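Enquirer: Here is the input, now give the coordinates:
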Amino acid sequence: MSIIRDRKLAPLGQQKINWVKNYMPVLNYLKNELLGEKPLSGKKITMSIHLEAKTAYLALILRDLGAEVAVTGSNPLSTQDEIAAALVEEGLEVFAWHGATPSEYEEHLIKALEIKPDIIIDDGGDLVHILHHVRPDLALNVIGGAEETTTGVHRLRILEKKNALKFPMIAVNDALTKHMFDNRYGTGESSLTALMATTNLLIAGKNLVVAGYGWCGKGVAQKARGLGARVIVTEVNPIRALEAYMDGFEVTDSLTAAKIGDIFITVTGCKDVFRGRHFEVMKNGAILANAGHFNVEINLDELKAMAVEIREVRPKVTGYILPDGRQLNVIAEGRLVNLAAGQGHPAEIIDLSFSLQLLAVLYLLEKHDELLPKVYNLPNELDEKVALYKLKSLNIEIDKLTDDQKEYLFG
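Expert: Predicted coordinates for the structure are as follows:
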């Protein structure tokens, strides 16, 4: 029995799903290739990915290819209730609603896993956490899974290092077609789109601080510069800091940046990036947003302790008034800004990432007997297949190596 807010929201959810599927040509190519085979027949799949329209379309394709699919969210504020309702109307089991409490969120994860899946699709590592630390009994049938995001892969590698991982996991996030496009172009565009829509403020001319210069940070910095911001990058990695400098951005430490920033966007995957000592020197009206997976990058406990008043100053914007009268504004409770305060990555970007997810599921079905309980990269040929299908959808032709060239390059 599904757990959602309101089935009557389904028509709006279906409208959103119908819109995005027209802009996901690679998934559509793969679906049409596989539909006659029904390669997922008899298999159970549990998905924990930000529950919005693109995720729903992937779930429906997995269902159309034969799988029994249970769906839950991967962040309490990114679930869209109308999408959950639309999937229930389509016959899928859904356990998610917007604004779930921590206990409700965990309950939803467990309910989605109670189908005892063969394969999991995770985003951030919460399904893996439940299966390893809360309900290991639900992992008995799992032959493997696929992880969508940097934070989740990091958590997987910690388990692998401890020899504690129970089944093989494909690090979909580490595929070139994923992190080069989703993390860079997707995060860059969707984070700033959400920020602008939520605040109705100008980016141009402002000091915009990007904390972290991985692929996501590169995307945010690049898009912010394109909108006319003066971009300042903070880093702990000297090589990435040097790269940001060579890319033309100002680079400094976080405390110096805190004094001059108008907008702060964290993209590190680490906790306490901005905390009390930073809040003490930030400008009145400074805006703080997080584009990392978990809401730990901005230390809200320390900000709350400093504030004399906390109030909603605009939908999805919380104002923290400090003793000296300064107001610091936090977007979407410090959660993933592009989804908690926006619509997520553009459909054309998620098309690539979710095509990789589908291929990862098929790869696990084919190869699971050969795979140890470790973290694996998706084979390069599958990565390239997605890129080639995307080029095909754009009517772009590229060259192919001749046999002589292959011999010259590879022997």
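
Enquirer: only C-alpha atoms for contact and neighbour calcs from this point on.
Expert: OK.

Enquirer: ok, G152 - how many residues close by?
Expert: As a burial measure, G152 scores 23 neighbours (other Cα atoms under 10 Å).

Enquirer: what about I398, is that helix, strand or coil?
Expert: The three-state label given to I398 by DSSP: H, G, I helix; E, B strand; the rest coil is coil.

Enquirer: Tell me, how many residues neighbour it?
Expert: Neighbour number of I398 under other Cα under 10 Å is 7.

Enquirer: Against T72, how distant is it?
Expert: 39 Å (Cα to Cα, to the nearest Å).

Enquirer: give the contact list for the spatially most central residue of the chain.
Expert: Nearest to the mean C-alpha position of the chain, by Cα atoms, centre = their mean, lies T149 at 5.5 Å. Applying Cα atoms under 8 Å, 6 or more residues apart in numbering, we find T149 in contact with D123, G124, V172, N173.

Enquirer: Relative to T199, how far out is the closest residue in space to H293 that isn't next to it in sequence?
Expert: Of all residues not flanking H293 in the chain, L336 sits nearest, at 5.8 Å (Cα to Cα, 6 or more residues apart in numbering). Noted for L336: a distance of 15 Å to T199, by Cα to Cα.

Enquirer: just checking, S355 touches V386?
Expert: Yes - S355 is within contact range of V386, at 6.8 Å (criterion: Cα atoms under 8 Å).

Enquirer: check contacts around the residue nearest to H293.
Expert: The neighbourhood of L336, defined by Cα under 8 Å, 6+ apart, consists of S78, A289, N290, A291, G292, H293, F294, N295.

Enquirer: now the end-to-end length of stretch 200-214.
Expert: OK, stretch 200-214 end separation, Cα to Cα: 27 Å.

Enquirer: which residues are contacting it?
Expert: For stretch 200-214, using Cα under 8 Å, 6+ apart, the contacting residues are 196, 217, 220-221, 224, 227-236, 240-241, 244, 254, 257, 260-268, 273.

Enquirer: Another sequence for comparison is provided below:
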Amino acid sequence: MSELPKHDVKDKALSAQGVRRIEWAERNMPVLRQVRERFAKERPFEGIRFAACMHMTTETAVLLRTLKAGGAELAACASNPLSTQDDTVAALVAEYGISVFAVNGIDRDGYYRHINSALDINPDFVFDDGCDLVNTVHTARTELLESIKGGCEETTTGVVRLRQMADGAALKFPMVAVNDTDTKHMFDNRYGTGQSSLDAIMRATNLLFAGQTVVVAGFGYCGQGVAQRAAGLGASVVVTEVDPTKALDALMQGYRVLPMAEAARIGDVFVTVTSNRGVLRKEHFEVMKDGAILSNAGHFDVEVDVAGLEAMSVEKRSRIRHQTDEYVMADGRRLLLVAEGRLVNLGAAEGHPASVMDMSFADQALTAEWLTANHASLEPRVYEVPTEIDKNVARLKLDSMGVSIDSITEDQNTYMNSWEYGS
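Expert: Take a look at the predicted model:
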């Protein structure tokens, strides 16, 4: 390209490799490809500016290219410094003309500098993955509040934050909880997080899961996915929970349910998926086995108390394996932390398979189209994705897999929508 968009990436010379990786992901994202073909014809985002704070991976690149095909002007930054693929963002800038601010491993100051750089586009709409961009708008970039018309949130953690903002009358524009669609939380969270988190731990530690005791903290959709995949690999799974209904669900599915104080003594591998802080902390570290592996599959790096772990260790050996740090306790025990306590599946591996993100990002793209058409009638609160969008994505995915399903008959439809029929 003759003139590159504004950017901050590690090395634009990596773009050729990034193109190959993006093209590989696109092969496994048939739904989003279909959406892009329609967007390219209809141009629903002509003249609209988007700012996106998301994991800068190949799958996200396919989404950004889809939005651009629809006429959007884009500026993107990373929602997690460890998940950024430097070759992918180089390709987005150098080959696809998209403004990106993302460098793998950048520090906290650089992280927020990149968020502000993306916001400098003066967006009409925003995409967020964890609510940091929306939070920045509401705290440090309040001059943008009048022009931003709405946005989409991709994660459970971000939706929790947004609902808190809405409950406190702090949210100033409508946000759509894309995370809460069935095709997102049932497939992305359960199947994607389940597979990719264990993939990351195996890459980082070369662990054989069979025969291990895996402690899963939190039994939402993500926790269920991790527990199912660990059990499928032959591990003995222990679940910890604070919600009695979810704890009962885990028990009825055949898992042991214990308080973390007890689970900490027997676990070989720990995976936190709660969206809360301090799930693994000092009193747990004190009783863990030598060689226990600690990881976080929630969004932010607060579930494992890394500062507390560092404070109580007498030695830290960084990167003894891929994305794995060893903390030596005073009694000689060694605790292994994967991906610095950050999101493990993206910090130590490649995140969800493209075929899973195909549905999540098709939800994002179609919701963005709906939001741009309907924002004027929306209030500053959190909205669910319209059911027809979610069903359409599932239908397109089935079609791409060559699967046909039944259709309801006229008589069945009448029966299901009438109170006049008896039993």
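
Enquirer: Buried ones only from the contacts of stretch 200-214 of the first structure, please, as a PyMOL command.
Expert: A single PyMOL command suffices to select whichever of these are buried according to 16 or more other Cα atoms under 10 Å:
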select buried, resi 217+220+221+224+229+230+231+232+233+234+235+240+241+244+254+257+260+261+262+263+264+265+266+267+268+273
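
Enquirer: Narrow the contacts of stretch 200-214 of the first structure to those in strands?
Expert: Among those, DSSP state E puts R230, V231, I232, V233, T234, I263, F264, I265, T266 in strands.

Enquirer: now these in CSV, with distance to V317 of the first structure?
Expert: Shown next, in CSV, are those (distance: Cα to Cα, whole Å):
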residue, distance to V317 of the first structure
R230, 23
V231, 22
I232, 23
V233, 24
T234, 24
I263, 13
F264, 14
I265, 14
T266, 16
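
Enquirer: Tell me which two in the residues you listed are the farthest apart.
Expert: Largest separation among those by Cα to Cα: R230 and T266, giving 16.0 Å.

Enquirer: measure T414 of the second structure to I408 of the second structure for me?
Expert: 10 Å.

Enquirer: Settle it for me: which of these two has more neighbours?
Expert: T414 (13 against 10).

Enquirer: follow-up on the earlier one: where do the contact lists of S355 and V386 of the first structure overlap?
Expert: Jointly contacting S355 of the first structure and V386 under the rule Cα under 8 Å, 6+ apart are V26.

Enquirer: Looking only at neighbour counts, state which of the two leads.
Expert: Here S355 of the first structure and V386 are compared on neighbour count by other Cα under 10 Å; more neighbours surround S355, at 28 against 24.

Enquirer: starting at the chain centroid, how far to stretch 282-298 of the first structure?
Expert: How far stretch 282-298 of the first structure lies from its chain's middle: 17 Å, per Cα atoms, centre = their mean, to the nearest Å.

Enquirer: Onto which residues of the second structure does it map?
Expert: Using TM-score structural alignment, stretch 282-298 of the first structure corresponds to residues 288-304 of the second structure.

Enquirer: Report the buried residues of the matching stretch.
Expert: By neighbour count on 16+ other Cα under 10 Å, the buried set for stretch 288-304 of the second structure is 288-289, 291-304.

Enquirer: Among those residues, which one sits closest to L337 of the second structure?
Expert: When those are compared against L337 of the second structure (criterion: Cα to Cα), the nearest one is L294, at 4.8 Å.

Enquirer: So which residues of the stretch 1-150 of the first structure form helices?
Expert: For the stretch 1-150 of the first structure, applying DSSP state H, counting those that start in this stretch gives helices covering 10-21, 25-34, 53-64, 81-89, 102-113, 126-129, 150-161.

Enquirer: Out of those, the one nearest T318 of the first structure is which?
Expert: helix 102-113 (19.7 Å).

Enquirer: Onto which residues of the second structure does that closest one map?
Expert: Aligning helix 102-113 of the first structure against the second structure (TM-score structural alignment) gives residues 108-119.

Enquirer: Quick one: average offset of the matching stretch versus the first structure, please.
Expert: Mean deviation of stretch 108-119 of the second structure from its aligned counterpart in the first structure after superposition (mean Cα distance after the TM-score superposition for the first structure): 0.4 Å.

Enquirer: what residues does that stretch touch?
Expert: 8, 51-53, 75-78, 81, 99-102, 133, 136.

Enquirer: what's the answer for stretch 402-409 of the second structure, then?
Expert: Under Cα under 8 Å, 6+ apart, the answer for stretch 402-409 of the second structure is L398.

Enquirer: for it, how far is the first residue from the last?
Expert: 22 Å.

Enquirer: In the first structure, which residues correspond to it?
Expert: Against the first structure, stretch 402-409 of the second structure falls on residues 395-402 (TM-score structural alignment).

Enquirer: Would you mark the buried spots in the matching stretch?
Expert: Of the residues in stretch 395-402 of the first structure, none count as buried by neighbour count, 16+ other Cα under 10 Å.

Enquirer: Pull the distance from it to the chain's centre.
Expert: 31 Å.

Enquirer: And stretch 129-139 of the first structure, by the same measure?
Expert: Worked out by Cα atoms, centre = their mean, stretch 129-139 of the first structure lies 22 Å from the chain centre.

Enquirer: Over to stretch 176-191 of the second structure?
Expert: On Cα atoms, centre = their mean, the centre of stretch 176-191 of the second structure falls 10 Å from that of its chain.

Enquirer: got it, and stretch 94-114 of the second structure?
Expert: With Cα atoms, centre = their mean, you get 18 Å for stretch 94-114 of the second structure.

Enquirer: quick one: terminal-to-terminal distance for it?
Expert: Distance between the two ends of stretch 94-114 of the second structure: 18 Å, counting by Cα to Cα.

Enquirer: about what we covered before: mind checking what the residue nearest to H293 of the first structure lines up with in the second structure?
Expert: Counting by TM-score structural alignment, L336 of the first structure corresponds to L343 in the second structure.

Enquirer: Please report the distance of I115 of the first structure from N75 of the first structure.
Expert: In terms of Cα to Cα, I115 of the first structure sits 21 Å off from N75 of the first structure.

Enquirer: Looking at the two, which one has more neighbours?
Expert: N75 (28 against 17).

Enquirer: For the stretch 301-423 of the second structure, just list every one of the strands.
Expert: For the stretch 301-423 of the second structure, the strands defined by DSSP state E, counting those that start in this stretch occupy 313-321, 324-329, 334-338, 382-384.
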